[in-house]
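Chemist: structure of the sequence below:
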Amino acid sequence: MPETPSDTNPGTAPETFVLHGLEGPAEIRVDRWGIAHIEARSLHDVFFLQGWNAARDRLWQIDLWRKRGLGLLAADFGPGYLAQDHAARHFLYRGDMDAEWAAYGDGTRDICAAFVAGINAWIALTRVEPDRLPPEFALLGTRPASWEPEDVVRIRSHALVHNALSEILRAQVLGRADAETDRLRADLEPPVDPGSLTGPDPRDVPLAACELYKLGTAPVSFEPARLQATLDEAPSWSRVTAQAEVVRRLADEGSNNWAVHGERTETGRPILASDPHRTQAVPSLRYLVHLRAPGLDVIGAGEPAVPGVSIGHNQDLAFGLTIFRADQEDVYVYVYETDPADPDRYRYGGGWESVVRVDERFAVKGCPDQHLALSFTRHGPILHQDHRRRRLVAIRSVWAEPGSAAYLGSLSYLRADTVDAFARSLSHWGSPAVNHVAADTKGDIGWFTAGLVPLRANWPGILPVPGDGRYEWQGFRDAAALPRAKNPAGGFVASANEMNLPKSFLAKGAPSIGHEWADGSRARRIRQTLSEQTRHGLADSAALQTDVLSLIAKRLCACLENLPATGDTGAALRLLSGWNSCLTAQSAPAALFELWWMTHLRPGILGRFAPDPDLRRLLLPGDLDRLVVLIETPEPAWSTEDRDALLTRTLAAAWADCATRLGPDPAAWAWSRLHQALMRHAASPLRGNAEWDVGPHGVGGSQSTVMNMAYRPEDFSVTSGASVRLVMDVGDWDRSLCLNYPGQSGDPRSRHYADLAETWAASDHVPFLYSPDAISKATARLLRFKPATSPGRSAV
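Modeler: Okay, the predicted model is just below:
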């Protein structure tokens, strides 16, 4: 693979850079796995070099991230991106910036200023040495833009928040069917009967209300037709993927984490593991980096456009996170009519309020600047307006609140030295809502949920509500009052996006935190495994991160014993008989099971309870836990005979389907022949080749195994899973393990662009080094930095 100019000097011979904005000498050691270890003499310089280094490895990615989030794509790419820019700007933070900076704790503004100064220093270097620019810029004829500190925090649409789309879908389902049918889409825990709630007529909350939100949070695509679109064609690029695909993506993105107390480990020290699951892409969403300066020595994974790290460890404390599906959004519907004399006025309380229209200028490549209005009610952006019916639909989200920039709250805990200090720091965590786990060198472990969780005094937040003032947030839950635990009796803490609210939060009358959670299979498997291991080791955590036992497969296969063992059904039963329910890459039963479950049985159940195809589309991809329960205990929803008939019919169909796809000999079947991870570079459609793509890799697992490998049922292509995996030995840090798939660099010319892909596909890890001695021995490249002594001195 051709190397980027930044990788042309492997080995330890140092390269020297002289940088304006740097206060003192510093260095970066890049180890053989592409992890940058940054050492500086001040906090300013270490964050300055974090930004410089992020741009060195990920400039195309973070430049696109900034332009997408700020709504600046059309200036580079033309009218086909104008609608996406317009949507994205609705979700920017528009509040008081002093309150915003203060929300993250002392020093955040200075850190962000240093970080973006470092990014800008690298951009300045590319102007002097254009060969350092990633090749995507030349392909698309663009240049990177300079950053402002506010750019780091104002972009909100990258965070995972819940549950506006689900509220709209629930209203649609209830308009066509009933609450029991909606449980097939998203079961509710703690239980709530949506049918007992009064709300707007579903006609007042159309599916079209999803479109602005979907477009404003969508990734960027580069189809030739989109890049060639004229200004007249701009509106045709205002829709993104199908509703089911968007909902599936949100459902599949989660994480695992756990911390095991030293009383249950081989060494007597805690072990902490964390592997966030997000949409798989090239380059990776996460980036590993080590920051060392006076008072700071932290290593871990963050997002390359954000300073600090959110998952990792310092010298005293390890920390990891998963999404905690608290409800941080609400949809408001102004159903009592806007003012007949002025559709821009709506009822609130006893009077009228005016829609706020913000005129904004959009630069568009090859066209005059365009001026478009952004529209807001007191609750937030208007998602949909129907002038004929005089209706408005708007959204309120924690994104509008100070302190909700994704993961930036991690800056408050980078120097925490104990689990208790870590817990205190979480008052600065806003978005996304997460389950933190932490473990310190004193031996303590803890689980702490964090995030801005609205207080709803009179409704559970599962359906759109009138926006007339009767349904308002009463502030937010106190951070210390959210669910948490320290040193529990079981000897470990763990989470995997499941419903994990303690009993005290489930009591009748308790304020709602959230009701929609991930399939609980991963969490149950993690807890089962950790409970059985009395002497847990690093290898055990690494193996658990890549565990492919499917509890769903075990549960469903247990329902097959009374089926007739004849024909294709009999052949399928014989293959599944005695199977260990592990979705290993080379397993023939795994291939048959997943094909049966996701392509035949799941649609069969949905078709049985929702025969209307339009309704059925609203239910996709379906609540997997709820669907399995309907198979395990059919009565009273349907009869055991009907259940067995569906099992028999779909199992025979799956056998025939598997033979068509993989050949007539079951001995040649393998799950990995169907289940493929192919990471396509966003610009590959423009190149006409797959040189920048990574894969395909045939892999095991599914969205219901601890090794989360979610896929599209249509073609079994992997869509999300763990790109970063960390396993940390708390106190003996150099024994820790990590992986960042497919590699650390985002530059296709770099040796580190895809050098970890095969390791990832083999379910393996690489060393996660921390001590100066270990880093020195593993250094593959050494970069040294000096501050410029005068404004006239060269930047390189």
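
Chemist: rest of the way, CA atoms for contacts and neighbours
Modeler: OK.

Chemist: show me the biggest helix of the protein in terms of residues.
Modeler: Using DSSP state H, we find that the single longest helix of the chain is helix 43-70.

Chemist: mind checking how far the residue nearest to Cys112 when sequence neighbours are not counted is from Trp101?
Modeler: Take Cys112 and drop its neighbours on the chain: the residue closest to it by C-alpha to C-alpha, 6 or more residues apart in numbering is Pro149, 5.3 Å away. Using C-alpha to C-alpha, to the nearest Å, we find Pro149 at a distance of 10 Å from Trp101.

Chemist: now show me the structure for the sequence below, then we'll compare the two:
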Amino acid sequence: MIYLKRLAILLLAALLLLAGTMAVYAWRSLPQTEGKVSVSGLSAAVDVLRDADGIAHLFAKTPADAYYALGYVHAQDRMWQMEMNRRMATGTLAEVFGAQALPSDRVFRTLGLQAIAERNLAALDANTRATLDAYSQGVNAYLAGHPVLAPEFVIAGFRPGPWQPSDSLAFFRLMAWRMAGNLWDELATAELSQQFSPAQVAELMPAYPGDQRPALPDLKQRYAGTGSPWAGLLAALPERQPVGIGSNSWALAGSRTDSGKPLLANDPHLMLSAPTLWYLAQLHAPGLDVIGATLPGMPGVILGRNQHVAWSFTNTHSDVVDLFLEKQLPGDSSHYLTPEGSAAFAVREERIRVKDGDDVLLRVRSTRHGPVISDVLERAGHLAGEGGVMALSWVGLRDDDLSLQFPLKAALAVDGSGLLAATRDFHSPQQNIVYADTAGSIGFIAAGRVPQRQADNDLMGRAPSPGWEARYDWQGFIPFDDLPQQRDPANGELVTANQKITPPGYNRWITSNWVLPYRAERIHELLAEGANHSRDGMQRMQMDASNPVARQLLPLMLQVPAHDARTREAVQRLANWDGAMLRERAEPLIYAEWLRLFTERLYGERLGDLFEQVGAHNPAFIASVLWDRAGASRWCGEALGEADGVTACRRMLGDSLAQTLDNLSQQYGDAMSGWQWGDAHKAVSRHAVFGDVPVLSRLFNLSIANDGGRDTVNYAGYYYDPVSRQYLDDVGPGLRAVYDLNDPQASGFILSSGQSGNPFSAHYSDMLEGWANGRLVPMISERKRLEQQAHHTLELAPRP
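Modeler: Next up, the predicted model:
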């Protein structure tokens, strides 16, 4: 018995020692936020003032020192995030994670983002290169202090190497790649063409309302002999852009506001992550005073304001990628066919280091259109018949991309005209940049490079093109002055929510993949409810959860027979519902489950693996089927094997509703009054590496019940998880901001997580609840006001 007591005491002591060690490690891994640190490379001391929300305010004597300090605090709070983005962009994940990361490394080595970044660096102006140097010195000054790093580095068992200026540019190219979604649309169209007629493909992928999209040629005939490799390409490509990546932004002129000066709202919708993509910071130095959202790994405020002008982004969704089928010469894999005859592939070799394995040598071929991506996709097969390959053209692969100059110049703009001038350097990814200034002006431009395609191009970037035909080659880019833009509209409002932003009669091709205008129309509707609007009103609009798609579809869906009390209750609830996707309501849950089941029955089984690519959320197609436009109800009839499509749709709706009520009763009980959207609908911010690892995911991931849906202003890009049987948001507004040009200090912003990337920090998730409830953090940049509030100050001092 005495031995058992001693063993228990020893085990308890061991557990206490382990807990104490973990507590000491957790405390030491947090960044130093007070006192003084001597560093090399500064010209003068910089004060790093962190407010109660952990937002870093950097007060320096020179702009270069301010950007140096930004690199330092980025590394303090987000070094793991920076390292992962750097390794993904440069194709070096396998070096630390082993062979499992090789598929991603092969693709990004083939794209060559690191080499592109180095050539971009040479093209930048001297000031931007100097800023990149200063920023990199700041990152490396932090690493040179041999800090106790965040827990991910301990778990993965490595330390980051020195930061280089080209690493920031490679990350910028990675961000642009993540928004180049047309690549996947082209592949999906090509695969659909093997199973369906051009008319059916057009029905499944409807044109933008009011557009007359040219009919596609018969792609099945065009791709005859390819062996239908498109699904393999879709499966092999990493990081498919999730459906829903976009944003909201709207500006009001002083004639539409209570203060008489402009207001600007912005919430970019990207992948939710823990920590979020964005990091809030202020940079202050003589001639420089800018505050807003930065990207760890990159110098500059990407979205924000100075004392004169504020600016925001939404994704244009322009078509900036084309895939080209290339024909190798028979018996000669070193040459391919061009309109002028044969040409040699450009060839380079990449060495990929692999943890616990041998190095992998990768032979990369390129054509006149770009890198051959089919060489690194194991399931691709032959793409253009015997001896075919596929090459990729993307505007983000150009050597002369100057996009990083934009945020540095925007920070110095003194009005809207200066901000507009800065957008000339913004090349990719194309963004709708909305701006407002203290003088009262508002404006927008869809800034970025967009390929000009020829009039006889019958594909217009909607499907892979024959690379040996000259009519599919790009003819430069749309000139800057011809890009869609507007200044000081007569109605005093500008709205961009990824909808079509070209004016009537615009004769340049931007894309055929505009996001449907539901959010934009709802924003206009809200703006029309009052003559003048306040800062608080703009903030409330960002949280609007009214679902216009539900309001459009439910009158059609509710034409189902209600033979029992349960069905009658559900139908009555939905008939009386205002469409608001609020977490405490039952109706959003019933609607979402019903629409999901109906959609799967309608075309999920027929599409198979392509269902995810076309999208489980296809409201324009669903509306056409339910309205029986051009006989589209036949999709219901074909799914059920019935001749009468309209009757088949009603039967399918009725069966789907019955299954909905069965599912929800099993999950949440029989009483509908107890069902809540928030019980099933969560915003989930996953960790980039350990988010799906048991035990570790509990430490790193963040989750909260959330309002909104796929078509609401308060955007919630959810997918259905069959394991948890929940609707999980993986796309949403990681940042919200409202800028008040009457009183810039009254502006506000917030993140979907917190400032820190360390899960042991109080600032890892301290903004999450406020974010879900529509709160904003004051965007104060006056030092005196900051020092009157709770804060910590760290001095970065030049080493003697």
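
Chemist: what is the burial count for the residue nearest to Cys112 of the first structure?
Modeler: Using other C-alpha atoms under 10 Å, Pro149 of the first structure has 17 neighbouring residues.

Chemist: how near is it to Ala75 of the first structure?
Modeler: 21 Å.

Chemist: next one: Leu140 of the first structure
Modeler: Leu140 of the first structure is 12 Å from Ala75 of the first structure, by C-alpha to C-alpha.

Chemist: same question, Gly446 of the first structure
Modeler: From Gly446 of the first structure to Ala75 of the first structure the distance is 47 Å (C-alpha to C-alpha).

Chemist: contacting residues for the counterpart of the residue nearest to Cys112 of the first structure in the second structure?
Modeler: Pro149 of the first structure maps onto Pro165 in the second structure when the alignment is built from TM-score structural alignment. Pro165 of the second structure is in contact with Leu121, Arg129, Leu132, Asp133, Tyr135, Ser136, counting by C-alpha atoms under 8 Å, 6 or more residues apart in numbering.

Chemist: which of those lies closest to Ala224 of the second structure?
Modeler: Checking these against Ala224 of the second structure by C-alpha to C-alpha gives Leu121 as the nearest, at 43.1 Å.

Chemist: follow-up on the earlier one: neighbour count: Gly446 and Ala75 of the first structure, which is higher?
Modeler: Legend: neighbour count by other C-alpha under 10 Å for Gly446 of the first structure and Ala75, higher for Gly446 (26 against 20).

Chemist: the more buried one pairs with which position in the second structure?
Modeler: That one, Gly446 of the first structure, aligns with Gly443 by TM-score structural alignment.

Chemist: just say helix, strand or coil for that match.
Modeler: strand (DSSP: H, G, I helix; E, B strand; the rest coil).

Chemist: do Gln385 of the first structure as well
Modeler: strand.

Chemist: what's the burial count for it?
Modeler: 21.

Chemist: so which strand or helix has the closest residue to Asp96 of the first structure other than its chain neighbours?
Modeler: Once flanking residues are discounted, Asp96 of the first structure sits nearest to Pro402: 7.7 Å by C-alpha to C-alpha, 6+ apart. Pro402 of the first structure belongs to no helix or strand when elements are defined using DSSP states H and E.
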